[in-house]
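>>> build me a model:
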Amino acid sequence: MMTLTCHNRWLLSRLTQAIAMLGLATANAFAQAGALDPTFNPGAGVSGAVYAVAVQPDGKLIIGGEFSAFNGAPRSNLARLNSDGSLDATFNPGVIGRVETLLLQPDGKMVIGGSFSSVNGVPRRSLARLNADGSADLTFTAETDPNGVVYALARQSDGKLLVAGDFVNLAAARRERLARLAADGSLDAGFNPNAAANSAVFALAVQPNGRILLGGAFTQVNGVPRSRLARLTADGALDLTFSQGGETDGVVNALGLQPDGRILIGGDFRFVAGVARGGVARLEPGGALDTTFGAFGGVAGDLLPCVYALVTQPDGRVLIGGEFTRVNGAARSRIARLNPLDGSLDTGFDPGSGASSAVYALALQADGRLVAGGAFASFAGAPRAGVARLLGDDPGCASAVAPTTASFSALGGEGVVTVTATGDCTWRAVSNVPWITILSGATGGGNGAVTYRVAAHRGRQRSGTLTVSGRAVTITQAISAQETLGLFRRADGFFYLRNSLTSGVADTAFF
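Have a look, this model is predicted:
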């Protein structure tokens, strides 16, 4: 008998789809970040669930999951959509079996993983690469076939491919739930053959320094205790410098990297390092729990509350999707956005009644709009089966902000950002760092201004951002005066204590 856990998503999708659809809601009175994008219309959508979404450079979308049709047209578990949500009729790969993960390559090809047996009639077990037109890429080694499910893929800077999931053999070699392939799909024997997890790996992330983060259901990696989260060196050895202080009491489904090196995790855990963190948390670069983020309760709900997907916006705010009905105590149905400073709920992102069932995948478009995939039949009360697109922070408003950069001395000061917008355009301003404070203009409509204060400091140069009407305003603050003390004697016979400051303070004499 199958055990119902947070990651049995194909089973959960069938249970939650049994819930009756809500009545259609009226349209928003004005365009709000998080609102359903009315310009994206997938029609009847998918006949099942979407587990993976990827955005192509041309704006088209690839969706993978467990479905047999899209908007009434036959499509077996993989489809491509035009930017308006309609089906791209030129792409029909026909995957026999479910698709769990997608990875787009720079050359336009795509790698898919899951639990399938063939692509376009070509035998391919659980792992395949497709050409841009959807045909099977026959140059990708067929003998790579893993003997289980592939849940996660990641591409390294050298083009090699990391593959993770719930398998124990790959390319006729023992590879327990993790392997690395060369660009042609052949097994990379130079990657630690002893790299192994004792249970499923659901998430991968490659850090800028080449180290590899793993998240999943495992409790050991390379034979060493690691509770559902671990880091490997670039060659696959266990990174012993990564703290076990971020261990969780439940599955890790999603990983995210921030520019400052901190790590976001999402899953069905209730505690991280013994500290309450409901389904979402942030770790320091070394792996210890970041106690400044996520202390507000996290996700909650009636049916196995958990986070399946997370995406970090360029301004640092964190989008989460999953199976939950509340976030930090506030109603948020299966999708929400968190502030980057402390993980508090971003109330400026309002998805209305949200998704009617689980959100399994999120993808951010270049214009800031968000694509969600899942097992839902409706979103914000409107029919959207399996895929929906939400408005970003500048949801169609013809607005501009100026200036987009500003510099301050170490003493700090106040600044103003002007907003030029049409009269029906509503906007908001958010500081993404604690040392920049919004004084006025946190919300507005049409033309307006945002006044802010930069705090004084002592230390190195620093930079932070404001997000104003969806635009980033970068604030740079100069290094503070660096003081060097020295004692010397001049020809006049006096001793001097030199206070050498970048601001040019004179020497001080004393007897």
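>>> contacts and neighbour counts: CA atoms only from here.
Will do.
>>> what number of residues lie near residue 292?
Neighbourhood size, residue 292 [other Cα atoms under 10 Å]: 12.
>>> confirm it sits in a helix?
No: Residue 292 is assigned coil when assessed by DSSP: H, G, I helix; E, B strand; the rest coil, not a helix.
>>> any idea how far it is from residue 438?
20 Å (Cα to Cα, to the nearest Å).
>>> contacts only, for residue 123.
Applying Cα atoms under 8 Å, 6 or more residues apart in numbering to residue 123 gives the contacts 117, 142.
>>> to compare against the first, here's the next sequence to fold:
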Amino acid sequence: MKKLYSLLLFIVVGILSANAQVVDETFVQPTAYKAAKITVIKELSDGKILLGGNIQFFKEKKVSNLIRLNADYSLDETFVFNGDPKSEIKDVKFQSNGNIIVLTTIDNFGFADYFKLYQLNANGETLKEVSTIFNATAIAVQADDKILVTGGAIGYYDFTSCYLKRFNSDFSLDETFKNDLAFNASTNNVLVSSNGIYVGGLFTAIDGITKNSLVKLNSDGVIDTTFDVGAGANGSAFSMTLQDDGKIIVGGNFSHIVDGLPSNNMCRLNLDGSIDTSFSAQYYNYANSVITIKDSHLYVDAGINDGTTFGYHLIRLKPDGSLDENFNRIKLNEFGGDYFVSSFVNGKIFYNNSEYTGNRYGISISDLEGNAIDASELKPSKPGSFQAGSYFDGKLVVKGDFVKINNVETYGIALLDANGDVDESFVFPTYRGDIKQIQVVNNSVFVGTKTQFINLDANGKLIKDFNFKVDSDLLEIQQFNVFDNGKILLTDQWNLVLLNEQGIQESKFILNSDSNFWITNLRFEMQNDKVLCAGQFESFGAGYRPKSKLMRFNIDKTIDESFNTNVGADGAINRINILDSGEIIIAGNFFNYNNVSVPNQIVKLSKDGEMDLKFNENLSLYHIGYSEYHDYRKIEVIDGVIYITEGDAKVTAINLDGTLKKDFEMPAVIDNITDLVAVENKEETAPKTDRKATLENSTNNYMFAMGTTKSTTGVSSVIVKVNLGKSGSLSVGPTPEKLASKVQVFPVPVQEKLNLSFSTTILPNKISVYSANGKELYTAKVQSADNLEVDMSQFSSGIYFVKLFSDSGVITKKIVKK
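Below you'll find the predicted structure:
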């Protein structure tokens, strides 16, 4: 009887596994890379270069935020930093014996254990570390190798003041220094010179003594009363740079008088703290940025308005603060003034914040006159992100924040085939802004960013750049739809206009005729040949609460009177989905629609706007998500099932009548889902302008899920292909494929070292590599799940399988060796 029971159990589990929602392992998850965050650039005495920040890869090799490069920009693999991989480098200083002092933080959040101070030897090995430096903001190293650390945050962990501490070279607290100095507000920077110690911040008093923004201390930490800056920065942050003569360059926000007029631009302080009137500049920089000095000239990141546009540039100032016109100013990113850093290396300028204007990996090079120098061998990066998808010529087209996927360099857009391989023939070579939307029409891709609207061919080359700001009433791009006849419907969230195929405004929809209201949060979807539009009506009227309405227009701009607009929603409508039947699903931040209470903030309407009350009733029998407020990211309909995803990664499946699909469970471990994309069977071929693909030739239903997942080494972005099972047979089982979704491998394809990361629920104890014909080629015990690597450099090119053995089961991942 026991044997019969075991056999029956085996059969049942097998059936469940066959029909469960599982990850399709034939789709090899691609790896997205974006420019590293560079916070430290240092030239070493032997000509090598130290880079720090949030750097997780260098030329696809896994690294840990602090790296050393050879003079030819190759990675110096003799330098290895083994600090917390989740902590980014905030600052680096050097001691006289070559030891390196490193300040790290995790995302700059104010938690006590998120800040550490390391002492490394010349090859990155940790000698000492200190974690009792809550909210450390800056460090400095004295000539005697003692270390100053400033920071703190009033109100956290019973902190009533901010601090400045000094450590001996062995990291013991220096008892000869006044370590109990109490600043009454934040400190942001610290400098050391032969004249004394300078501390800057938002404070107005130290130990009860008035000192605005900047104070000079003697070597024992006692206040130097001969130095006084008067009003200082009046509670604003600023940067400080020390000149060789002991004077201090202040990046901005110090109130002073220039030519008889008040100014908050850059200034220079004399040795007694007074304003140096021989220095006058028309520029300022961010408090978290660095001004560098070479040959008495200042290299500054500054916002410049040339009369038509505003942008950040690296400029050079003369010793008196005037602009050096002989320097070719260097354009930086849109927000290039934030955390800007530059350094002089081998007679060249290395600078960050340039992934969209210079080297795509965020660190670029120029000569001392501002002329660009090739930096293509500098490739520090960190994980990029996949945000949304559509289909193009039978392939998945993805958009996101990345400069490379696998080994294909492309800005923000890429094509993937059914197995996850990147189409190398399609490359978007230049950055044009964060991508809002993509649409595929007649073998070309339309791309909308906030400020640009363009059309690309099948290889990613530019066909047309539409000048919508000149040719229409639009201020920006929020959403668009390109019709088969070439005409384009667009909204900037305030207006809805129709452009002809040349991009010239042809007509404008009249959305509201009441001057007491205006419309925002505008969005639309096409319902066959009609435009279904949702807008949020706003008013300055006292006590008015914003309401949203659905409106339907004919393509000739006339209102469709057959649609039931009625009262609408008592909040924002953020999602509209048109079913194949013409029925409408809407979702958003509302609790009532047409004065009817709405459970779960989702409504189903007939094709002409009548509310489906039975759907509403069924929806009230259960709760979606974890809160009464919902952040719905995507609604996708597959084979009569509505899949709804929220920002917390919960995916709920409901039937078209509003009842819950109880036998659905999302298998992939995704902590934040950004998009769901349906894949249809070949029997149900959809038009190329549709979001649905024709990649499968079976009765199974598939869906792509995009988002981010957390692992032991941080957060990474993933695309998971989910087999939803056959129509009407969704069920849940504890399958190996579900375990596989908890493991990430990179890079893809691999050339040398294969890296693996895991969700915190997976603890592997053994790893093996097999050839395509099943021969075991490598096996090893897993001592730690952190930074697990397999050296694949001696393996031939081809397909391999990695097996991970754990108490949860055996996990198999397909990999490609280049």
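>>> let's verify residue 18 of structure 2: helix, strand, or coil?
Assignment for residue 18 of structure 2 (three-state DSSP): helix.
>>> since we're on it, how many residues are nearby?
Count around residue 18 of structure 2 with other Cα under 10 Å applied: 19.
>>> contacting residues for it?
residue 725.
>>> all strands in the stretch 151-300 of structure 2, in order from the N-terminus.
For the stretch 151-300 of structure 2, the strands defined by DSSP state E, counting those that start in this stretch occupy 163-167, 187-193, 196-201, 205-206, 209-210, 214-217, 240-242, 248-250, 256-258, 261-263, 267-269, 292-294, 297-305.
>>> save the ones you listed as a markdown table, and put in distance to residue 481 of structure 2 and mean neighbour count too.
Shown next, in a markdown table, are those (distance: least, Cα to Cα, whole Å; neighbours: other Cα atoms under 10 Å):
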| stretch | distance to residue 481 of structure 2 | mean neighbour count |
| --- | --- | --- |
| strand 163-167 | 56 | 23 |
| strand 187-193 | 48 | 23 |
| strand 196-201 | 50 | 21 |
| strand 205-206 | 59 | 18 |
| strand 209-210 | 61 | 13 |
| strand 214-217 | 55 | 24 |
| strand 240-242 | 50 | 21 |
| strand 248-250 | 50 | 22 |
| strand 256-258 | 53 | 17 |
| strand 261-263 | 48 | 12 |
| strand 267-269 | 51 | 25 |
| strand 292-294 | 48 | 17 |
| strand 297-305 | 34 | 21 |
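>>> can I get those in CSV including distance to residue 38 of structure 2?
CSV is the format used below for the strands of the stretch 151-300 of structure 2 (distance: least, Cα to Cα, whole Å):
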stretch, distance to residue 38 of structure 2
strand 163-167, 26
strand 187-193, 19
strand 196-201, 23
strand 205-206, 33
strand 209-210, 36
strand 214-217, 27
strand 240-242, 19
strand 248-250, 23
strand 256-258, 33
strand 261-263, 31
strand 267-269, 27
strand 292-294, 16
strand 297-305, 15
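>>> quick one, which of those strands is nearest to residue 50 of structure 2?
Closest approach to residue 50 of structure 2 among the strands of the stretch 151-300 of structure 2 is made by strand 292-294 (16.7 Å; Cα to Cα).
>>> that closest one packs against which elements?
strand 297-305 (3 or more Cα pairs under 8 Å, 6 or more residues apart in numbering; DSSP states H and E).
>>> ok, then the element right after the strand it packs on?
Sequence-wise, the next helix or strand downstream of strand 297-305 of structure 2 (DSSP states H and E) is strand 310-317.
>>> which of the strands of the stretch 151-300 of structure 2 sits closest to residue 142 of structure 2?
Per Cα to Cα, nearest to residue 142 of structure 2 of these: strand 187-193, 6.3 Å.
>>> the closest one - contacts with which helices or strands?
Against strand 187-193 of structure 2 (3+ Cα pairs under 8 Å, 6+ apart) you get strand 136-141, strand 147-151, strand 196-201, strand 240-242.
>>> between these, which gets nearest to residue 755 of structure 2?
strand 136-141 (31.9 Å).
>>> mean shift between the closest one and structure 1?
Strand 136-141 of structure 2 differs from its equivalent in structure 1 by a mean of 1.8 Å after superposition (mean Cα distance after the TM-score superposition for structure 1).
>>> now do that strand and strand 187-193, the angle between them.
0 degrees (axes from the mean of the first three to the mean of the last three Cα atoms, to 10 degrees).
>>> where does strand 136-141 of structure 2 end up in structure 1?
Strand 136-141 of structure 2 lines up with residues 150-155 of structure 1 when matched by TM-score structural alignment.
>>> just to revisit the earlier point, and the strands of the stretch 151-300 of structure 2: which comes nearest residue 345 of structure 2?
strand 292-294 (11.5 Å).
>>> need the contact partners of the closest one.
So strand 292-294 of structure 2 is contacted by 241, 243, 298-300, 342-343 (Cα under 8 Å, 6+ apart).
>>> what does stretch 49-64 of structure 1 give?
With Cα under 8 Å, 6+ apart as the criterion, stretch 49-64 of structure 1 contacts 10, 13, 65-67, 77-83, 98-104, 360-365, 371-376, 386-387.
>>> taking the residues you listed one by one, which sit in strands?
65-66, 78-81, 98-104, 360-364, 371-374, 387 (DSSP state E).
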